[in-house]
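Q: Generate coordinates for the sequence data below:
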Amino acid sequence: MDRNILGMVLLMASTTASAQVTLPTTEKATYTRSLSGQWDFKYIAGSSAGSDSLFFMPEYDTGAWKTIKVPGNWELQGFAGMTYGKKVRAGLGLYRRTIDIPAEWDGRGIYLCLEGVNFGYTLYVDGHEAGSFNSSYNRQTFDITRFAQPGHTHTLAVRVDTRPRGFEFDTNDDWSLSGISRDVLLFALPKVHIDDITINTSMDGRVDIEALVAGKGKKDKTVIEGEITDAEGNRVASLASAATTSARHRAAAGVPQPHLWTAETPYLYTVSLRLKLNGQTVQTYNGKVGIREIAWDGGIYRINGRPVKFHGATHHDLSPVHGRSITDEEMKRDLQMMKDANMNFLRTSHYPPAPRLLELCDSIGMYVMCEVPFGFGESNLKDSTFLDDLKNRARLTLRRDKNHPSVVVWSVGNENPVTDIGLKTGLYVASLDSTRPFTFPMTPSVYKDWAEGHKAFDRANGFNSRNTPYIVSPHYPRPSEVAAFAKMYDRPMVATEYAHALGTDFGQMQDIYEVMATTPGILGGSVWEFFDQGILVDTDKKPTPGSKFADYVWPTPGSYYDTSGNQGTDGMTYADRTPQTDYYQARKVYSNIIIREAPLRVLNRFDFTNLSDIDFGWQLMGDGKELASGKLDVECAPHDSTLLSLSPRVPQPLSASKYWISITAKDRQGRQIYEKSVRLCPDGAPGLAQRIGGEPEGRTKVKKGVVTAPGYTFDGNTLSLKNAEGVEIISDMALARIGRKPTLASTATQASRRSSKLHSLWPAYMPGKTVTTVEANNRKGCTARVRFDCDSTRYIDGTVAIEHKPGGIIGYTFDLTAHGNGETVEAGAALMLPKELTNMRYMGNGPYAAYPGRDMLSEYGLWSITSGDLYYPGNRQHVDIALFTDDDGNGFAIVADDADIAVENHDRGIVVGINTHVASAYNKYEWPAGMTETDGLRMKGSFDIIPLTGRWNEATRAIFGQPDGEIPTFMPFYHAYDL
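A: Coordinates of the predicted model:
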């Protein structure tokens, strides 16, 4: 069925007397006062004010009180300790300040608006109670006309309580910070004023406005008139209601050839309204409107008649410095980062966001699921007396945010049990707004159970797939479950939380979203979540853990981001919005342009944009050098694909060893939104090992197990290697690696009672070498039989062979077998490097670590990184050559054939693993795909090692630059987790 949509108009929430008032935007400078700034403040632990119980009286002396910044949270200003989740400490915050009511406000109604206060509060003016409220994230406006005298000064007081009735609803999976956390506004309106505005639009350009007018006498006639202007300020339509004594006014206009609002084309018109009373203008109003239309039926969700996909993340209103009082610049940064990561969807978590965030979503182009706040508080949902509380939260959420074009779905709570009052709240949302669907976000078990229960709910209310007011939202489906989940219901599905981004693993996102993108009935989803929920804490009481595992991030030795253990380390960025590799993975997976190979085909996953609006460029690369370049003209409609005609001529004779085509795509703003490397394999290309090595000549000598060869010295007693300058470049050439260094996600999964029973890991990811027997060591090479004991029942044994080849090249072959029960996510041989070999330059997929299931993240190319870099640890795929050197160029090259190489910092040095078995990355409580049984697991492979001094040959310099060339290191932190 067709659904009209709502434009954006800024509304004030209801008063305790249930009135609703609208800000007079054109009169804002004269009739509006911000009360942000310093207030007098006292914090009291517990729930009793004691001797301060009359603090709200004007004569009460607050001279000994401290001051506090409003908006702000008192925990971040030194008044109390922080609490995560619903274990909120009982406490009171007493706020006082004076306000001056301008004399020119005489004859008007005077109002006080509090945008958000955690968790409940009572407002006083000159000692009189003006009202109370207890929904932390809903806007509340109080009519204080009876207390306020224009031209006079008044005492304003607010008593904030951390544990009012139903406070649990506002403590869902985040820091429970207290106080006046959003703006406070004092303003005046004419006695007859616009009480509420609803704007509905449709894709044919129709704009319907309904306005409620308050304060009228029985014989007063009012009319609403105005115009609609486009983004350039041109009038495109006029509108006017009939003059009436009724409170309700309706007006309509038609915008010819409208620019339709979407996340891809966020075009906004301006609606200017005038309220006339008995022929005289008494109030003016300007607001933005986006013309668009929503429909959902038969399992498909559409915007402006077209099926769309949501790809985004959940978002808390949280700053590591400002807490709940996020600033305009912080909101802009978050949204721009989301757009830069190819996201078009934001789910507010778990409450209506700061109103400015939605204004920015309207203008930047972001679909929003806006949440009616009652996550957690499960026991309250069985208490029928809370129904009015839930309905009030719903009413206030919709009244404030209903006119934003960016708001496209209402979320009714979060992961709540299905109860009678919860369902009634959903129906109430549908009764307030038929232009959008609502949804109940559910855990997987509740979602499965409700697959049957919803049928009775539908029958009782007359719903079916064509007239349903709600869509469905499961949380955390596994890749194998996504398609099956979509079939459980006959309506659109959106995964409002999936692929939990705990730590830096993020193993399932790619596979899950690919099913979403290719299944018509799945609307898409939002990853939990965009950033770590961390608060910056200055302290010397929590020392950094050195090289040990950590749950926290230290930007300096004396400060860290408190994430309450691993409860808040679930973002795609760190708390300060430094991107993790997860962020860049989301950017790649969420790209609306996907290029497939064999044959070369481009998929257009835009919902409204033809690829003719995208600038495509290509470069032919040889060993990292550009050999040719050009542009591509691509014509491809949304949700379609087309072949790419691209076959550049490779220059002859072949002078490079590796060739590839690098394709880039930029949007209308010049942002690079996608890149793809396509490898070429022309016959006759010179080998890398012969080019990098091949120069040293001379005799190979053996003395007391030490082999001196042209270009290096190999010690068969310690299985170590030095270059021609005598610099140790490998301290141990015979190690086994079976598993990975622990991470936040792997540790949480293994500790989970639910998940730990599913798999039993081999206990030591790099077992110690206990027996080494050198069976042969001569000028031709060395063969060593090795054994690595893990515990009394598990060990690895086998052989490592070194071959001394001509030209200073060392052939390395390993054949190892694991014995003993268990499973592993990774296995192979390993080398231990001295800590000084900090520089890694390689030709392979980069620049980020990637694994099966997240292999879209990186592209083939020439990359460089250091062991001190934030993005260093992890696996590099499709590596053909990798150089590990110190700052002077001493080190070695590994030349392999499409290798998977793992790099990790270790107490003893730097571990370089050459993997023969690799599983995907972890997700929170989810094991990697492709895990391998260890008993009898054989690890067999070979590669070449070429020792290097600081005098690189011409071929090495041509590919990798100068040996002492500086590699930039990105490490914004003193210490971080998962390093």
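Q: hey, let's count contacts and neighbours off CA atoms from now on
A: OK.
Q: For residue 603, list the residues it contacts.
A: 592-596, 639-642 (C-alpha atoms under 8 Å, 6 or more residues apart in numbering).
Q: Relative to residue 429, how far out is the residue lying closest to residue 351 once chain neighbours are set aside?
A: Using C-alpha to C-alpha, 6 or more residues apart in numbering and skipping residues adjacent in sequence, the residue nearest residue 351 is residue 373, 4.4 Å away. Distance, residue 373 to residue 429, using C-alpha to C-alpha, to the nearest Å: 12 Å.
Q: same thing with residue 356?
A: 23 Å.
Q: So between those two, which is more surrounded?
A: Between residue 356 and residue 429, residue 429 has the larger neighbour count (other C-alpha atoms under 10 Å), namely 26 against 15.
Q: I figured the more buried one hits residue 394, correct?
A: Yes - using C-alpha atoms under 8 Å, residue 429 is in contact with residue 394, at 6.5 Å.
Q: about what we covered before: tally up the residues packed near the residue nearest to residue 351, please.
A: 27.
Q: do residue 931 as well
A: 18.
Q: Surely it touches residue 852?
A: No - using C-alpha under 8 Å, residue 931 makes no contact with residue 852, being 11.2 Å away.
Q: Quick check: neighbours shared by those two?
A: What both residue 931 and residue 852 touch, as defined by C-alpha under 8 Å, 6+ apart, is the set 918-919.
Q: so where do the strands sit in the stretch 301-450 of the chain?
A: Assigned by DSSP state E, counting those that start in this stretch, the stretch 301-450 of the chain shows strands spanning 306-307, 310-315, 345-348, 367-372, 407-412, 438-442.
Q: Also this sequence, please, to line up against the first:
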Amino acid sequence: MDEAPSGPLPYYEDMGPGTGALPPRAWTGVSDARRVSLGGAWRFRLSATAREQDDSFARPGFDASRWDVLPVPSHWPLQGHGRPAYTNIRYPFPIDPPRVPTENPTGDHLRGFDLPGDWPGGAAVLRFDGVDSCARVWLNGEELGTFKGSRLPVEFEVGDLLRPRGNVLAVRVHQWSSGSYLEDQDMWWLPGIFREVTLIERPEGAVTDFFVHCDYDHLTGTGSLRVDCEPQGTVTVPELGLDIETGETVRVPVEPWSAEIPRLYDAELATEGERVPLRIGFRTVGVEDGVLKVNGRRVLFRGVNRHEFDPDHGRAVDLETMRRDLLLMKRHNVNAVRTSHYPPHPAFLDLCDELGVWVIDECDLETHGFEEVGWRRNPVDDERWTPALLDRAARMVERDKNHPSVVMWSLGNECGTGRGLSAMAGWIRHRDPARPIHYEGDLSCADVDVYSRMYADHAESEAIGRRAEAPLPDAAADARRRAMPFLLCEYAHAMGNGPGGLSEYQRIFETYERCQGGFVWEWIDQGLRRRTADGRSYFAYGGDFGEELHDGNFVCDGLLFPDRTPSPGLVEYKKVVQPVGFAADLARGLLAITNRHDFVDLSGLSFRWSYEVEGEPRDEGRLELPAVAPGRTVEVELPRMPRIVRAGDACWTVRAVLAEDTAWAPSGHEVAWAQFEVPRSTAWTRALPGAPHSPRRVEGGMIVLGPGTFDAADGTLRYLDGAVVHGPRLDVWRAPIDNDRGTRWHPQGRLEHLWREAGLDRMRHRIDQVSVGGDTLTVTTRVAPAASDLGLRAVYSWAATGDRLDLTVDVTPEGPWTLPLPRLGIRLGLSPMLEAVEWYGGGPGEAYPDTRQASRLGRYRSTVDGLQTPYVRPQENGARADVRWAELRRSDGAGLRVSGVPPFWFTARPWSTEELDAAEHTHELTRGEAVWLHLDHGLHGVGSHACGPEVLPDFRLAAAPATFSFTFTALRAGRDRPGAIGSGWPSAPRPPFGPDPFAGPGEGPTTDLDAPEQP
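A: As a prediction, the model looks like this:
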């Protein structure tokens, strides 16, 4: 730790919030007051320490022509100056508050500017919307002050200092400051001026501050409006016929604002010196009878935690990207955002008002790293830090108080407990009693209005829903907390493949009134874009920039990939939280439709049905239903259809789509859907053509059985109708997903470690017997790891009829298995030229046992590349559920068809599991000399245990006896290659391939899948 200073602390280590700033006020993006954006190209100099350079650069006439040029807004480590660093909890410097290391990257910024020709002079303010983490500011050589609070605005009065031409703004920014102890959020450490810098005219009589007070009485349908303003002025709302004085309260009939119907009224606030446009939303939020209600109705949050992030610009996010985020949310049925863990750019809240999203606005406060030292010297329990905490609370509330979308204030995140939090809650409650207060880190809920938790598992969440949770020691505190509504402010950790268990959480939310939903962690993977020496793009995470301390790819735990491509997790979440429920009674021909919205009826949706057989539509139409009110269910009749057509799989698909264009999606956008499989009325067996074959031994140590050629020594299939095959053999391993790795704070649930310790990644295959009898080739094996008496007895029974080769696998565990298996199935290698894929089963995207709600039965086409899911850290991915058959073809149509009983999990990859397991980044995966095909009888679930709960018991793949069958058929050339309609993932460049990797010189038939068919 640094030694105690001999004199006063420098400003960047002082515990106070800063000096010289004006009182915080409401943000407005526009008014008739003139504004000058000071963004653009600035001169920039980076120093290694805070004291390496003096402040002469701020003096008039300083020559900075040799400095670098840096765009503002930006983070300097993303512009080639220094390096990003990622930690989740641990501070990347010694914990010695408020001191910081001497090694303190410091960026000096210079910006010259002229005033517009019509600038009137007089008062003006200089506004910074976000600077990380501490800044000192000069204008024309005069110091304006210092400030901290990186994600919060600050303004300085500068009117007397401005010149018509040749103004010079100088800003010194320190990466580390006392404020860094209050900003230990789970994200990249990225210093810089990362939000706008603006000069704003303040004419005589301009608006100093204003507070729009609106509420809505759901019993009378009226809203009240009062706008407090300094100085006095008038408020006009033309649509309501209002022209009132500020400070005056009126009550008029209105349409309320909600996330489902974001009704806004255009208004104008006018004072003697300024006109400010307003968008007013009438709504009331509060806790009644232990339930959080808006406009008198319980609300259910289908939420996400959102960091501001762009893979190229960090937290310097533009308006277009903010809108894109919100459109993606709305289109995926997300209705709420927790602004983890700081107030977002203020324009984001304007968009939430406009498009309709509930917001928990969170203060720029987290001291999580003090947990590493037992919370000793935690700033939130040290009164010397209280002014800084109150400053942050005030800057958030004053900036964002006029947004109807903001329905709760959050004190911060993961700060432990302390008197400073109580002081913040007291100030907020006095300033804005109309909104509840949230904070998760205090189980006593002493300062809040809702009971909030992170990652409570399903069982505990259900107990809380029943108000039967474990009691607090203090009876009064326990009674108070038990009467509160419950939120999971973080759940379903979306890291890598997952999260699993979403539908089980949603059932709890929909069953128990107290459980009012949650916020998935988190919205977007925070991977920073980098390129290899040969130009290939990939996303970097913790440790990729040489950090001493880092938390690896824990920064990549979102529902979007860094480039904002939706992950399978977001598609699953959309399905799980869809606001329309379906249930079918096919015996009676009835469909029950439930409206799960909080406020709107179903008149805005159009309902469509289709009847499919083996994935092919047979008929379709529309369903007519009344305007179903929120929470209500209606039954409608389905058209009469034959139960069986060609004795194939038949199912109903019902879809709810937007009837008209909305602000967030066009008409026809799918909001909700369901499928219902039709049971067969009678048992049916397809008559298969062709006579059975008997196995026969041939020269070269081979056994021929129908279209299959096997190695007589080990029973391995070598050729199928002349095409080279590698395998199949029993497979139990998967490239561990992030949730298999678990967490360092829950080591008992780290499945990857336990699996590797048990040797499941290094199974050995012993051939016990290869026997020929009647029409069957039987191969008996034992699959087991070294240094263990655990094993799996696997018997492969091969038969052939016509041009089909049938395999039945019987698996029997041996030994005291206590661990679940990663997977259970067979793996085989095929020609790398098999690029086109078609299948009948679940799709279009991947699914796993606890993430299969969005998997829709149908016929799909893709490519092998298109089947891959590019998780930032490569891991098990790409399985398709409930597959009946799948085909892989090369460009001329030749290939392989696989069908299975029961339906199976299908995965095809251009690299092996071992290569996937070894890769740390996507660019490390390169096409091998085979397509690896996985045909799985069972898969272990994915869960959420990278931070949340383990896989639920129903989705654990126990080592148990199993029998499953597959039929292999070679496909002849001549059929056109199917069009690729895959998941849209980017595909890697296709390298050229040489001869078939599994064909040795002189081995086997002369034709394979890579050669033209012989006449």
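Q: just to revisit the earlier point, ok, and the contacts of residue 603 of structure 1 in structure 2?
A: Using both residues aligned by TM-score structural alignment, their matches' C-alpha atoms under 8 Å, structure 2 keeps these contacts from the contacts of residue 603 of structure 1: 593-595, 639-642.
Q: Output those as CSV; include the columns neighbour count.
A: Output for these, formatted as CSV (neighbours: other C-alpha atoms under 10 Å):
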residue, neighbour count
593, 21
594, 18
595, 20
639, 17
640, 14
641, 18
642, 15
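Q: tell me which of those is nearest to residue 506 of structure 1?
A: residue 594 (20.2 Å; C-alpha to C-alpha).
Q: what's around the aligned partner of residue 272 of structure 1 in structure 2, how many residues?
A: In structure 2, the residue paired with residue 272 of structure 1 is residue 268, using TM-score structural alignment. When neighbours are defined as other C-alpha under 10 Å, residue 268 of structure 2 has 19 of them.
Q: Hmm, residue 268 of structure 2 is touching residue 242, no?
A: No - if you go by C-alpha under 8 Å, residue 268 of structure 2 and residue 242 don't touch, sitting 10.4 Å apart.
Q: Need the overlap of contacts for these two.
A: With C-alpha under 8 Å, 6+ apart, residue 268 of structure 2 and residue 242 have common neighbours 235-236.
Q: before we move on, back to that, identify those among the contacts of residue 603 of structure 1 that sit within strands.
A: 593-596, 641-642 (DSSP state E).
Q: between the residues you listed, which is nearest residue 738 of structure 1?
A: Looking across these and measuring by C-alpha to C-alpha, the closest to residue 738 of structure 1 is residue 596, at 32.9 Å.
Q: Look up how far residue 53 of structure 1 lies from that closest one.
A: For residue 596 of structure 1, the distance to residue 53 of structure 1 - C-alpha to C-alpha - is 69 Å.
Q: try residue 208 of structure 1
A: From residue 208 of structure 1 to residue 53 of structure 1 the distance is 50 Å (C-alpha to C-alpha).
Q: Give me the longest strand you can find in structure 2.
A: Per DSSP E, structure 2 has its longest strand at strand 895-909.
Q: In it, which residues are buried?
A: 895-900, 903-909 (16 or more other C-alpha atoms under 10 Å).
Q: ok, so of the residues you listed, who is nearest residue 501 of structure 2?
A: Closest to residue 501 of structure 2, out of all of the buried residues of strand 895-909 of structure 2 and judged by C-alpha to C-alpha, is residue 905, at 18.8 Å.
Q: Hmm, the closest one is touching residue 886, no?
A: No - with contacts counted by C-alpha under 8 Å, residue 905 of structure 2 stays clear of residue 886, the gap being 10.3 Å.
Q: how close does the alignment partner in structure 2 of the residue nearest to residue 351 of structure 1 get to residue 762 of structure 2?
A: In structure 2, the residue matched to residue 373 of structure 1 (TM-score structural alignment) is residue 364. For residue 364 of structure 2, the distance to residue 762 of structure 2 equals 48 Å [C-alpha to C-alpha].
Q: hang on, the earlier thing: in which helix or strand would I find the match of residue 272 of structure 1?
A: strand 265-270 (DSSP states H and E).
Q: other SSEs contacting that strand?
A: strand 234-237, strand 275-280 (3 or more C-alpha pairs under 8 Å, 6 or more residues apart in numbering; DSSP states H and E).
Q: what's the counterpart of residue 948 of structure 1 in structure 2?
A: So, by TM-score structural alignment, residue 948 of structure 1 is matched to residue 970.
Q: helix/strand/coil for its match?
A: strand (DSSP: H, G, I helix; E, B strand; the rest coil).
Q: which residues sit in contact with the residue nearest to it when sequence neighbours are not counted?
A: By the measure of C-alpha to C-alpha, 6+ apart, the closest residue to residue 970 of structure 2 outside its immediate chain neighbours is residue 896, 4.6 Å from it. Taking C-alpha under 8 Å, 6+ apart as the criterion, residue 896 of structure 2 is in contact with 887-889, 968-971.
Q: how about 10 Å then?
A: 720-721, 723, 830, 834, 837, 886-890, 968-972, 1009 (C-alpha atoms under 10 Å, 6 or more residues apart in numbering).
Q: and what of residue 480 of structure 2?
A: So residue 480 of structure 2 contacts 290, 444-446, 449, 451 (C-alpha under 10 Å, 6+ apart).
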